[in-house]
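Chemist: below: sequence and its predicted model.
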Amino acid sequence: MGDIVETKPYGSWPSPIDAALAAAHDGSPEWVGFVGDEAWWTEPRPEEGGRRTLVRGSTRESVLPAPWNVRSRVIEYGGLPWAGTVSAPGAAPLLVFVHFDDQRLYRYEPGTEPRPLTPPGPRLAEPRLLPDRGEVWCVLEEPTGEGPSDVRRVLAAVPLDGSAAEDRSALRELTGERHRFVTGPRLSPDGRRAAWLAWDHPRMPWDGTELLVGEVGDDGTLKGARTVAGGPEESIAQVEWTKDGRLLYASDRSGWWNLYRDGTPLCPREEEFAGPLWKLGQRWFAPLDNGLIAVVHGRGATALGILDPESGELVDAAGPWTEFAPALAAHGTRVVAVGASPRTAFEVVELDTASGRARAVGATHRDPVDPALYPEPLVRTFTGPGGREVHAHIYPPHHPGHRAPDGELPPYVVWAHGGPTGRAPLVLDLAIAYFTSRGIGVAEVNYGGSTGYGRAYRNRLREQWGVVDVEDCAAVALALAEEGTADRGRLAIRGGSAGGWTAAASLTGTDVYACGTISYPILDLTGWGTGETHDFESRYLESLIGPLAEVPERYAERSPSEQADRLTAPFLLLQGLDDVICPPVQCERFLARLDGRHVPHAYLTFSGEGHGFRRADTMVRALEAELALYAQVFGMSVPGIPDLELVK
């Protein structure tokens, strides 16, 4: 950047980080794995309708052209969608993958056309190739009726010869319907036992799961399944087998997700070695052949480390990455992970445990603009009601070529993450840079209920959703204003999904914010909890709010749609029309309650979008509309973006 610093009001700084640039860099590599000695992974393609493709590590190129979309819809949030193997060194790889459009499992050898292995109807996740058996073992989900909760899930075997492509009866079920939810089976090294996780309504997997072990019978089914760990108040997030046939799992029985081997803690610490199981097949640890264990761990931010289970020694990988996703794979002495930092977007990282060298090997970060424009975040802890700690990332306005006039305080937007059982990672996000480089601050709040800070912090939201999250976000916003960091009159809030709920509840329940952006939200608890969402979260509200039959008034008191008469601040509402998790009817009902109240707002809908936006054109429109809202409400001059018409 040049040495000339121009004085302009906050929010009006010109920036080369436009919405198209932010959209092009949205998403991250996700499902990593080894095919023989070679690492493969999935990557997003926002410019290709938001599809996810499979990338081969040796070429770093997509092996599947559009429209192939490697993504599962099991439990709607999906799970591990592919697996691969080679029969011998140098042999051509054999892969299987789930295609998003029809959810069928396909067999694929590079250079050939994918061939279906399963019939239309069932959905699959966590495929595990067992060539010796001629099968793929996986989680099978299929409807049993018309309602969103009319669904069954079992472990199943798919024949590799294609005989089940049009014949549902050729899919072999490995287990009965003992549990509502299951994860994919992990076979012991000798092939005689399998381990998996299971749980039932109304629990979510971060509330309590069971670790099951069954024997592989002569007929290839799983016999005598027994619970060996876990329960209603113990969440086991992942299970694996060590090379010598011992069970390795992550449990939060101590109040933190720590590692256990056959029930014995390996590295007891007040930090997390796992997280919330939102997608089947997420991996926070991976055992190595030499007995060491690769782990993603931390308190708040996560590191990639190597744990010696005998001594308890834990050594973190050196490198620029300060945050790692729950995506690990190990082969020999090599570990593949997905890491990022406040200066780098998520990229595929390989760690050679023999040499200690870590390097980026895929989706490598390249600066699309001068990195001097990137945000410079601060990790802070604020004080909430009752003196409780509230964790947040503060991104002040930042542009090396611009400054604000003396005495002006900047506008700030509070970002409420989704979940709500989740966490905002501290990584480079060009959507944040889109605002900070224009002179608008961002405060990401990991409110009570967020993960990464132990079970007690996570449990703060039990029956307190719409209270604790709203209070914690407000506490951060007001603290920034009181200390002179933010302009008290120019505070906004935004969020998507559960964050959309928090944003809407904040606008109807407080007077902290001048406006807000609400994306694919939950707005009506009673409707959402009685058939308007998918099966996985259909009883989530029993822990977040309480049982509907016992506290119906609480559902009404906290729902923004029921409190619409309190809303006075302008807002932007964004919704995907194909969303089955937070369907458009939630927004429509909310807007109907506002009819005649003359609250300025805009409602933008996007066909072809589900829960969370994946298409580049959608993300561009959404970001520009959000900035246009703030420009109108905060009185900022922002050239180059389309006008946003606010109706009353």
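Modeler: Arrived safely, thanks for sending.

Chemist: when you work out contacts or count neighbours from here on, use the C-alpha atoms and nothing else.
Modeler: Will do.

Chemist: what's the nearest residue to the spatially most central residue of the chain if we skip its chain neighbours?
Modeler: Of all residues in the chain, the one closest to the mean position by Cα atoms, centre = their mean is W278, 6.9 Å from it. Once flanking residues are discounted, W278 sits nearest to Y77: 6.7 Å by Cα to Cα, 6 or more residues apart in numbering.

Chemist: number of residues surrounding that neighbour?
Modeler: Counted with other Cα atoms under 10 Å, residues neighbouring Y77 total 14.

Chemist: if I look at the nearest residue to A340 once chain neighbours are set aside, how far off is V338?
Modeler: Spatially, and ignoring its direct neighbours in sequence, A340 is nearest to F346 (4.3 Å; Cα to Cα, 6+ apart). Using Cα to Cα, to the nearest Å, F346 is found at 6 Å from V338.

Chemist: and if you look at A39?
Modeler: Taken as Cα to Cα, the span from A39 to V338 is 12 Å.

Chemist: out of these two, which sits in the more crowded spot?
Modeler: With neighbours defined as other Cα under 10 Å, A39 and V338 compare such that V338 has more, 28 against 24.

Chemist: quick one: contacts for the more buried one?
Modeler: Shown in contact with V338 (Cα atoms under 8 Å, 6 or more residues apart in numbering): P29, E30, V32, F324, A325, P326, A327, L328, F346, E347, V348, V349.

Chemist: I'd like those residues laid out as JSON lines, including secondary structure, distance to R269 and neighbour count.
Modeler: Shown next, in JSON lines, are the contacts of V338 (DSSP: H, G, I helix; E, B strand; the rest coil; distance: Cα to Cα, whole Å; neighbours: other Cα atoms under 10 Å):
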{"residue": "P29", "secondary structure": "coil", "distance to R269": "29", "neighbour count": "25"}
{"residue": "E30", "secondary structure": "coil", "distance to R269": "27", "neighbour count": "22"}
{"residue": "V32", "secondary structure": "coil", "distance to R269": "27", "neighbour count": "28"}
{"residue": "F324", "secondary structure": "strand", "distance to R269": "18", "neighbour count": "27"}
{"residue": "A325", "secondary structure": "strand", "distance to R269": "20", "neighbour count": "23"}
{"residue": "P326", "secondary structure": "strand", "distance to R269": "19", "neighbour count": "25"}
{"residue": "A327", "secondary structure": "strand", "distance to R269": "21", "neighbour count": "24"}
{"residue": "L328", "secondary structure": "strand", "distance to R269": "21", "neighbour count": "26"}
{"residue": "F346", "secondary structure": "strand", "distance to R269": "26", "neighbour count": "29"}
{"residue": "E347", "secondary structure": "strand", "distance to R269": "28", "neighbour count": "25"}
{"residue": "V348", "secondary structure": "strand", "distance to R269": "27", "neighbour count": "28"}
{"residue": "V349", "secondary structure": "strand", "distance to R269": "25", "neighbour count": "24"}
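
Chemist: alright, now check it against this:
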Amino acid sequence: MTTQAPYGTWPSPLDARLVAAHDGRPEFLGAVAGELWWTEPRPQEGGRRALMRLPAGRGAAVSVLPPPWNVRNRVIEYGGLPWAGAPRAEGGPLLVFTHFADQRLYACAPDEPGAEPRPLTPLSEVADAGLRWCDPVVLPERGEVWCVLEEFTGPAPTEVRRLLAAVPLDGSAAGDRSRVRELTDGADRFLTGPRISPDGRRAAWIAWSHPAMPWDGTLVRTARITDGGELTDVAVAAGGPEESVPQVEWAQDGALLLASDLSGWWNLYRLDPEAAGGTAAARPLCAREEEFAAGIWKVGQRWFAPLPGGLIATLHGRGALTLGVLDPETGELVDAAGPWTEWAPTLAVSDSRVTGVAASPRSSYEIVELDTRRGHSRVVASPHEDQVDPAYYPEPLIRAFTGPDGREIHAHIYPPHHPERTAPDGELPPYVVWAHGGPTSRAPLVLDLEIAYFTSRGIGVAEVNYGGSTGYGRAYRERLREQWGVVDVEDCAAVARTLAEEGTADRARLAIRGGSAGGWTSAASLTSPAFSGLYACGTVIYPILDLRGWAEGETHDFESRYLESLIGPLADYPARYRERSPVHRTQYLSVPFLLLQGLDDVICPPIQCERFLEQAEERAVRHAYIAFEGEGHGFRRAETMIRALEAELSLYAQTFGITRADIPTLELSK
């Protein structure tokens, strides 16, 4: 039995506390002696990442380290693979990991009675600078762990060097930086951890340097490992300035397996490391207009993994990534059975089993194991549990819209949905356009309780994978080259307008929201004279608002020259930097907005918001600014997420003329 009630007023069991408690997903999955290990979010424990362990015989997963241990690092600020392990003949596995609070590398033997983590690397004088480590490989036979070292050499975020380093497992470097062996010379600005060949004689890794981002161009470097553990004969095996290789692995026979977008799509290749000609000499393993990888946002992400018998477990797809098993000899690709439609970039292999992290529009991310011999898939850990009746979940639509010049725009549409409420006849629903972060990223089609929070109350959501998004080939993502603030804004507007014109959404109750690069798109949309009057309000979360400030030292090293491809070199286009920046277009602000910011954010720092507000206050536009202490780029604490989500709903309620008594009223000032 359904009851009529205006859109936006519907009651919902999905409150902000429930949404916050289930934010995040398992990450950085790996196998050690048949056991599975990964990190898992703990929003209600201050946002720490717990290290989880699932025994080889399966059963229940357990947290390996109690609070306050936080298995996470800040390499390139977005972090990277924070742990690695190796089996031992006695005493159980040896684990190494990075602890977020001090960024040190630690070792732990969790099966030894009374064992406590012991530091392997020096303590930096400044916790958020100094030395950072990630993407480790434990080499017991050498008594070392090899990893990426990020070392700050001065106070500026760009005064930094990165290299491959060997850290002694005996702890002798914990108080002596000179005990860390430097394996590379630091000439590359960015690099991944080493991948060691099966015979232990060669290493391969990925490197790139400014101004390229890793989805623009990377190099695959290889080297021989001497008996003394030095890297010699360093060479470039593949890649180039216009070729992105986001992952490389060794096959059992010593060949290199890599993902490259040489064809315009990230496909898999097999390469003899001694062959001349780089990727051009490689053999494509499954040539398709699909993506078999994505951009490196976190060092150590893994889209494919070789299996012992020569097969390759790989993610692939167009606009989504699913798990398949590839026969590299025949090119045959067989997908894993099951309801999962999106797999995260993390895979673990143990014998004939491959394990990943997968979700669907009806289930959150869970850890799924595929038995490649039997073809059976099953959830082995972090199972999805319906926190409310699934009837309250949204029923999304995959759609393609037409933008300027007839270009195709990909989006996921989540109409309002409630098992016991319908709107009065003739009423159209409000919609919020969501712009994802990155911007060289995409929004996956999975169950997101934050989206369900709105749709179950009668507010629709449109997630736009605007031009520049990954998942649709290199040409699609390069639509944003020098067009950031144009193409993304136009594409979001085209989706919003189409929804209104076709009668799906209420033209007078459209909003836009986004975080990080999505916050930029949201703010750029609200300050665009071309789209004045399209949106009734907007939510802007830890955004970029002043391009020149961001380009001249107000962000971290990884993205410090990102704008050269997104906008163009500052020296060549200074006017463009000013004209597109929302901070210089506040005269076009005319609708209410909510600005949310973490005070510890070094990627999009608070100064950007403060500068924008100084200009916006002259416009006397109703707005609210909420800054959160202890939060960085991406909110992790439950209390932060609760307040942010309720404030956003209150903004929409006030703007759209919706009465709700179940949330605090957001104070909007002029």
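Modeler: Sure, I can see it. In this text, all values refer to a predicted model and were calculated from it rather than measured experimentally.

Chemist: got a TM-score for the pair?
Modeler: Remark: TM-score between the superposed chains equals 0.99 [TM-score structural alignment, normalised by the length of structure 1]; 644 aligned residues with a Cα RMSD of 0.8 Å.

Chemist: intersection of neighbour lists for A39 and V338 of structure 1?
Modeler: Counting by Cα under 8 Å, 6+ apart, the residues touching both A39 of structure 1 and V338 are V32.

Chemist: in the stretch 1-150 of structure 2, which spans are strands?
Modeler: Ranges of strands in the stretch 1-150 of structure 2, per DSSP state E, counting those that start in this stretch, are 3-4, 27-32, 35-42, 48-54, 62-63, 83-86, 94-98, 105-108, 118-119, 131-139, 144-152.

Chemist: would you mind finding the most buried of those strands?
Modeler: strand 131-139 (a mean of 27; mean count of other Cα atoms under 10 Å).

Chemist: and that strand, what does it pack onto?
Modeler: On a contact count with 3 or more Cα pairs under 8 Å, 6 or more residues apart in numbering; DSSP states H and E, strand 131-139 of structure 2 meets strand 83-86, strand 94-98, strand 144-152.

Chemist: using CSV, lay out the strands of the stretch 1-150 of structure 2 together with distance to R288 of structure 2.
Modeler: Formatted as CSV, those follow (distance: least, Cα to Cα, whole Å):
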stretch, distance to R288 of structure 2
strand 3-4, 48
strand 27-32, 27
strand 35-42, 31
strand 48-54, 36
strand 62-63, 40
strand 83-86, 33
strand 94-98, 37
strand 105-108, 41
strand 118-119, 46
strand 131-139, 30
strand 144-152, 33
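
Chemist: nearest to D488 of structure 2 among the ones you listed would be which one?
Modeler: The closest of the strands of the stretch 1-150 of structure 2 to D488 of structure 2 is strand 27-32. By Cα to Cα, the value is 28.6 Å.

Chemist: matching residues in structure 1 for the closest one?
Modeler: The aligned range for strand 27-32 of structure 2 in structure 1 is 30-35, by TM-score structural alignment.

Chemist: remind me, longest helix of structure 2?
Modeler: Looking across structure 2 with DSSP state H, the single longest helix is helix 638-656.

Chemist: in structure 1, what residues pair with that one?
Modeler: For helix 638-656 of structure 2, the aligned range in structure 1 is residues 616-634, judged by TM-score structural alignment.

Chemist: how much does the matching stretch stray from structure 2?
Modeler: Taken against structure 2, stretch 616-634 of structure 1 registers an average deviation of 0.3 Å after superposition, with mean Cα distance after the TM-score superposition for structure 1.

Chemist: how far is that stretch from where the chain is centred?
Modeler: Centroid displacement of stretch 616-634 of structure 1 relative to its chain, using Cα atoms, centre = their mean, to the nearest Å, is 23 Å.

Chemist: same deal with stretch 459-466 of structure 1?
Modeler: That offset, for stretch 459-466 of structure 1, works out to 20 Å (Cα atoms, centre = their mean).

Chemist: give me the buried positions along that stretch.
Modeler: Of all the residues in stretch 459-466 of structure 1, those buried under the rule 16 or more other Cα atoms under 10 Å are N459, R460, L461, R462, E463, Q464, W465, G466.

Chemist: with respect to D308 of structure 1, which of these is nearest?
Modeler: Looking across the buried residues of stretch 459-466 of structure 1 and measuring by Cα to Cα, the closest to D308 of structure 1 is N459, at 30.9 Å.

Chemist: now which residue in structure 2 aligns to that closest one?
Modeler: Following TM-score structural alignment, the counterpart assigned to N459 of structure 1 within structure 2 is E478.

Chemist: picking that back up, ok, and what's touching the match of helix 638-656 of structure 2?
Modeler: Contact partners of stretch 616-634 of structure 1, identified using Cα under 8 Å, 6+ apart, comprise 11, 19-20, 22-24, 46-50, 411, 431, 435, 490, 514-515, 517, 570-572, 574, 606, 613, 636-638, 641-644.

Chemist: looking at those, which are in helices?
Modeler: Per DSSP H, the contacts of stretch 616-634 of structure 1 map to helices at A19, A20, A22, A23, A24, A431, F435.

Chemist: didn't the fourth one look like it was pressed against P46?
Modeler: It stands for A23 of structure 1. Yes. Here A23 of structure 1 reaches P46: they are 7.1 Å apart, a contact under Cα atoms under 8 Å.

Chemist: neighbour count: these two, which is higher?
Modeler: Using other Cα under 10 Å, the more surrounded residue of A23 of structure 1 and P46 is A23, with 24 against 21.

Chemist: might you report the residue contacts of the alignment partner in structure 1 of L449 of structure 2?
Modeler: Under the alignment (TM-score structural alignment), L449 of structure 2 maps onto L430 of structure 1. Neighbouring residues of L430 of structure 1 by Cα under 8 Å, 6+ apart: I17, L21, A22, H25, D26, Y374.

Chemist: distance check, the third one against D429 of structure 1.
Modeler: When distance is defined by Cα to Cα, A22 of structure 1 is 8 Å away from D429 of structure 1.

Chemist: do E542 of structure 1 as well
Modeler: The value you get for E542 of structure 1 to D429 of structure 1, if Cα to Cα is used, is 33 Å.

Chemist: map D535 of structure 1 onto structure 2.
Modeler: In structure 2, D535 of structure 1 lands on D557 (TM-score structural alignment).

Chemist: secondary structure element holding the residue nearest to that match when sequence neighbours are not counted?
Modeler: Among residues not flanking D557 of structure 2 along the chain, T158 sits closest, at 4.7 Å (Cα to Cα, 6+ apart). Assigned by DSSP states H and E, T158 of structure 2 falls within no helix or strand.

Chemist: trace T158 of structure 2 over to structure 1, please.
Modeler: Aligned partner of T158 of structure 2 by TM-score structural alignment: S149.
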